[in-house]
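Colleague: Sequence first, predicted model second:
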Amino acid sequence: MIRTPLRPLARILRAREKGENPDDIEAENRARRHAEIQDRSRRGAERRLVFLATVFLVAFSTVGLRMGGLASSQPTEPRVQTTGAQIISQRADITDRAGRVLATNLLTHSLYAHPQQMIDPKRAARELAKVFPDLDQERLTKDFTGKRTFLWIKKKLSPEQMQAVHDIGEPGLLFGPREMRLYPNGHLASHILGGATFGNEGVSSAEVLGMAGVEKAFDGWLRDPANDGAPLSLSIDLSAQAAMEEVLANGMKVMNAKGATAIFMEVQTGEIVAMASLPDFDPNDRPRPLTKGDASDSPLFNRAVQGQYELGSTFKIFPVAQAIDAKLINPNTMINSSSPMKIGKYLIHDFHNYGRQLSVADIIAKSSNVGTVRVAQMVGVERQKDFLQKLGFFEATPVEMTEAPTGRPLVPQRWPAVTAATVSFGHGLAASPLHLASAYATIANDGKRVRPTLVHGHKHQEGEQVLSPKAAKVAVDLLRQVVTRGSGRNTDVEGYEIAGKTGTADKPRPTGGYYKNKVVATFASVFPASDPKYVLVVTLDEPSASTAGGGESRVAGLTAVPVAAELIRRLAPLVGLRPQTESKLPTIEPRLPDGLKLVAN
């Protein structure tokens, strides 16, 4: 800043020349400077007053608005804020399609110890071993009397156990609140839900993480606070699931099977209404996985999704439907069925001798291997592979479970003529029962691809047209004849127009070849045949049914079919499907050449 002198020399000299007093010049300049200083001070004071007034106005306005907002809002209980890294313990519920709880949270307590604070550590170890027989008293004594300052004892306590520990009266035994995952229905839908475990843990909270099934597949969604606690709604129906597991368990026992699985699915949406795999487990007390041996021996193994089975004659409808779609055949076309049929050095036989010719309708109804192979040869290898790929048999199912990728079908690397032949009647390609259910749903859905899902109510993208609607309708009609006059007669539940196909496949040995007395029996069905709404697939692992003559039978018609019939009787009313009094399906009467007669078995 440039300072103006009070006695400027130029003015002083001019004043002296004029005879004026130079002190007046200094007095005038001093007065002007004082006036300027007073003006600046006044303006500064005014600015400070305006600023303070503005601050007070904003502050009081904020307080007033906040008080008005609180007065007009609903009262809520305050939440305690914790310092440090927060452990997300809240997990959303899982419900069925009707909102019934399948998985929820339960407030419980953990038990931990501060050995340095214990009065009598030996007595504490002795008393704890009485409350928890699974604990080792000697190990506890060693831990309590050593140098450890912290020790987890139990991650979850029941109220009775907590009271028993409290009665010990040891100040070094402490409790911490936490949430645990609870499955109120026990074993029900255990493979679908999967189970949960603890992740990051603290003495006052623990993070709950999904271990398998939808719990793990939707782990991030279930833990996301942005969902505001909204439950995950699954497509399964709790009543249908309970009925399925009950019937399947009884069927597995009666048929002396090693394991069993069933899938009940909506045709148009692909939503799985019920899906069971036996043996199962309780997700509240999930067992440890097997470390050796056959994975299917573990109750954790999900046969519906992870099982890779050769599904036998249930595949026969695929080449037939494809050939009908390509206008190579129709249901009345006569096919050479002379058995055995030779392909290279291999012979293909039929279970019965059906004579020189069969109509396409009879090939499906009587389940002729030879006739099916003849039809598959008309289709050709490349078109056969392309069709199976479009049905989903070359990839894992997209169902929302972590186990789904492990159930990828076992597809032959090479596809010579003999492989094309065996695949046409369900041997040489191993897939899960869920793959089969999806493929049958595709046929029943007017040939539009159906992808299975466990989520209810989401908008489902329409699948590609794999088969023409006309060919798909004819295929369902052919499957209906399997039930009315073929190997599926035992599942002809009155009023529901069942259409389906049996399949009995020898189980492959781990070392190569096939067992002679072990099979996988399957029945895949759609109903009502005149307007398909649902698909049901039942698979029994190593069944053996007693026959009237005192012998044993392993074929699907006597093992899987009766179980499927009872399932349909129980499940159809639960989903609101009323029995029909009259069939709406046209009857396909095969036209035979003169002199040839066929007898339906």
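Modeller: Nice, I can see it. Numbering: from 1, shown residues only.

Colleague: all contacts plus neighbour counts: C-alpha atoms, from now on.
Modeller: Noted.

Colleague: which helix is the longest one in the protein?
Modeller: Counting by DSSP state H, the longest helix found in the chain is helix 22-72.

Colleague: Alongside the first one, take a look at this:
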Amino acid sequence: MIRTPLRPLARILRAREKGENPDAIEAENRAQRHAAIQDKARSHAQNRLLFMSCAFAVAFGIVGLRMGAMAAGQPSEPRTQVSGAQIISQRADITDRRGRVLATNLLTHSLYAHPRQMIDPNGAAEKLAAIFPDLKADRLKQDFSGKRSFLWIKKKISPEQMQAVHDIGEPGLLFGPREMRLYPNGKIASHILGGATFGKEDVASAEVVGIAGVEKAFDRWLRDPANDGAPLSLSLDLTVQAAMEEVLGNGMRVMSAKGATAVLMEVKTGEIVAMASLPDFDPNDRPRPLLKGDPSDSPLFNRAVQGQYELGSTFKIFPVAQALDLKLINPATMINTHTPMKIGKYLINDFHNYGGQLSVTDIIVKSSNVGTVRVAQLLGPERQKEFLKNLGLFEPTPIEMSEAPTGKPLVPQRWPAVTSATVAFGHGLAASPLHLATAYATIANGGKRVRPTLVHDRSQREGEQVLSPAAAHTALQLLRQVVTRGTARSADVPGYEVAGKTGTADKPRPSGGYYKNKVVATLASVFPASDPQYVLVLSLDEPTVGLAGGGESRTAGATAAPVAGEMIRRLAPLLGLRPRTDQPLPVVERPQANGLKLVSN
């Protein structure tokens, strides 16, 4: 840009020649220069305003479009994204089928030490040992005086303990926030829930991971942030579970049993409404596992899922139901029951001598070993094996627990005639009470295969037809007669049409053979028989009950059956079942067993 001089020489000289004032020329040029500068500044300002107006218009347009998109979409909570590795401390709750909390998280604190920052390590060690009785003052003094710069003292402490440590006034004792797993119902459903512990951890947070039960089976799901904290809804009913454990505990004590277990399952869905194993434990303070000895001596052992028992005469309905399905027999068919029955070098006897023959109905009602073996012989080993396999008695149950794979039945590798005979009346094949409940549920479900589950409202494919509906219905009628006039009379609960079968099996010795005075007593039942809705299997490990007339008994009819009857009486109303009153109810005499009330009013 060429600037015009304020006093151009040519114009000044001409002005002087004409006698004009040269300063007027300078003033005129100055005014023109100022006007040009103002025009340029005004143009720049206008351009800036235009640009800013366009920028604001675009920005407001973007904001408006974003607000419109958010208003039209589904609402969601904002999430904070943190780069790098992080410890996931949040864990979803576990609830029962009604939404009641079985496992949740509790905010607590950990306690750790920086020994190099401690003023009085010996005094702090003495005071910490007084606050935490499980800590040893001498060991703390040794740790505080060593070379370590960091030391965990307690992974979780209560608010009262935290305040007591505060009062010590030691700057080297520090606290870290964290979440711990809390089981508000204590021991209730402890084997199902399993327990949790800390995984990855630092002073600011800790990862809670499952170590057993559904906590371990669903560990990844429970820790997945994508679930937005939705709880895991189990099929359990907390009220029914608590009542089951109470009755089972009383029955175990009265029957002087080493252990006990019970499974309550819905027939149609396979959902487990309650499942208990005694002795149990508190998952808030999970005990250490046994490193030697009998695993079943540990309270951590889940008898319902991990227990592998020969379940005795409860198996007798299986060959009978299969033979009914194949139309080899009917309930009135007479079967040879002469004893003893010889197979190879082995003799098979009945508990009582039932005479030369019994009907198929009475074989089940009176629980004849010989009669059941005769029926199994009509089937043959291969068909018998195939049917038991279809009932799920050869593989672990698909229950959603980390212990499920360890509960695989003990199936004979060879299946000669004697094995076929002993398996027919519940010896030689060891399975869990949950396997037995599943098999009985299949019969009660019109012969359609039932698979157990612990998840509420879980969609499952329809089971295959293992048994014809007609044969399944007839089998239930036979089981009903076992309760009304057979070995399970003590399990009859007026109004609830209980059908079932007792089983008393000698316990095998680890070195071979069987104990003479140790048994597993079991009752497998279905109710109501006319409209099957629930299966209950109850087993007592090494029960013994004193009889009113003197002596003692270990049979399932005298031990497991009365406890199961009391359990059905307690649980049926909680399940919403109304007793039937449209038919005369049978009068059932129940033995008194050392104070356990077993008589119906």
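Modeller: Yep, that arrived. The structure presented is a predicted model; accordingly, all values stated were derived computationally and were not measured.

Colleague: circling back to that earlier point, can you name the next helix or strand after the longest helix of the first structure?
Modeller: Later in the chain than helix 22-72 of the first structure, the nearest helix or strand by DSSP states H and E is strand 94-95.

Colleague: what residues does that next one touch?
Modeller: Here strand 94-95 of the first structure makes contact (Cα atoms under 8 Å, 6 or more residues apart in numbering) with 101-104, 231-234.

Colleague: what's the matching range in the second structure for it?
Modeller: Using TM-score structural alignment, strand 94-95 of the first structure lines up with residues 94-95 of the second structure.

Colleague: from the chain's centre, how far out does that stretch sit?
Modeller: Relative to the mean C-alpha coordinate of its chain, stretch 94-95 of the second structure is positioned 9 Å out (Cα atoms, centre = their mean, to the nearest Å).

Colleague: you'd agree A276 of the second structure is in a helix?
Modeller: No - per DSSP: H, G, I helix; E, B strand; the rest coil, A276 of the second structure lies outside any helix segment and is strand.

Colleague: Map it onto the first structure.
Modeller: Match for A276 of the second structure (TM-score structural alignment): A276.

Colleague: Please work out how many residues are found near its match.
Modeller: Other residues near A276 of the first structure come to 28 when the count uses other Cα atoms under 10 Å.

Colleague: What separation do you get for it and Q322 of the first structure?
Modeller: 31 Å (Cα to Cα, to the nearest Å).

Colleague: rewinding a little: which residues are in contact with the match of A276 of the second structure?
Modeller: Taking Cα under 8 Å, 6+ apart, we find A276 of the first structure in contact with 189, 191, 241, 244-245, 261-263, 304.

Colleague: what helix or strand is the residue nearest the centre of the second structure on?
Modeller: Centroid-nearest residue in the second structure: V214, 3.5 Å away (criterion: Cα atoms, centre = their mean). Using DSSP H and E, V214 of the second structure falls within helix 213-217.

Colleague: what comes into contact with that helix?
Modeller: For helix 213-217 of the second structure, the external contacting residues (Cα under 8 Å, 6+ apart) are 191-196, 209-210, 222, 400-403.

Colleague: Leaving out chain neighbours, which residue sits closest to V498 of the second structure?
Modeller: Of all residues not flanking V498 of the second structure in the chain, F527 sits nearest, at 4.7 Å (Cα to Cα, 6 or more residues apart in numbering).

Colleague: nope, R554 of the first structure is what I meant
Modeller: Using Cα to Cα, 6+ apart and skipping residues adjacent in sequence, the residue nearest R554 of the first structure is S544, 4.8 Å away.

Colleague: hmm, back to that, please state the offset of the longest helix of the first structure from the chain centre?
Modeller: Between the centre of helix 22-72 of the first structure and the centre of its chain there are 69 Å (Cα atoms, centre = their mean).

Colleague: any idea where the strands of the stretch 451-600 of the second structure begin and end?
Modeller: Using DSSP state E, counting those that start in this stretch, the strands of the stretch 451-600 of the second structure run over 499-508, 514-527, 534-541, 545-546, 552-553.
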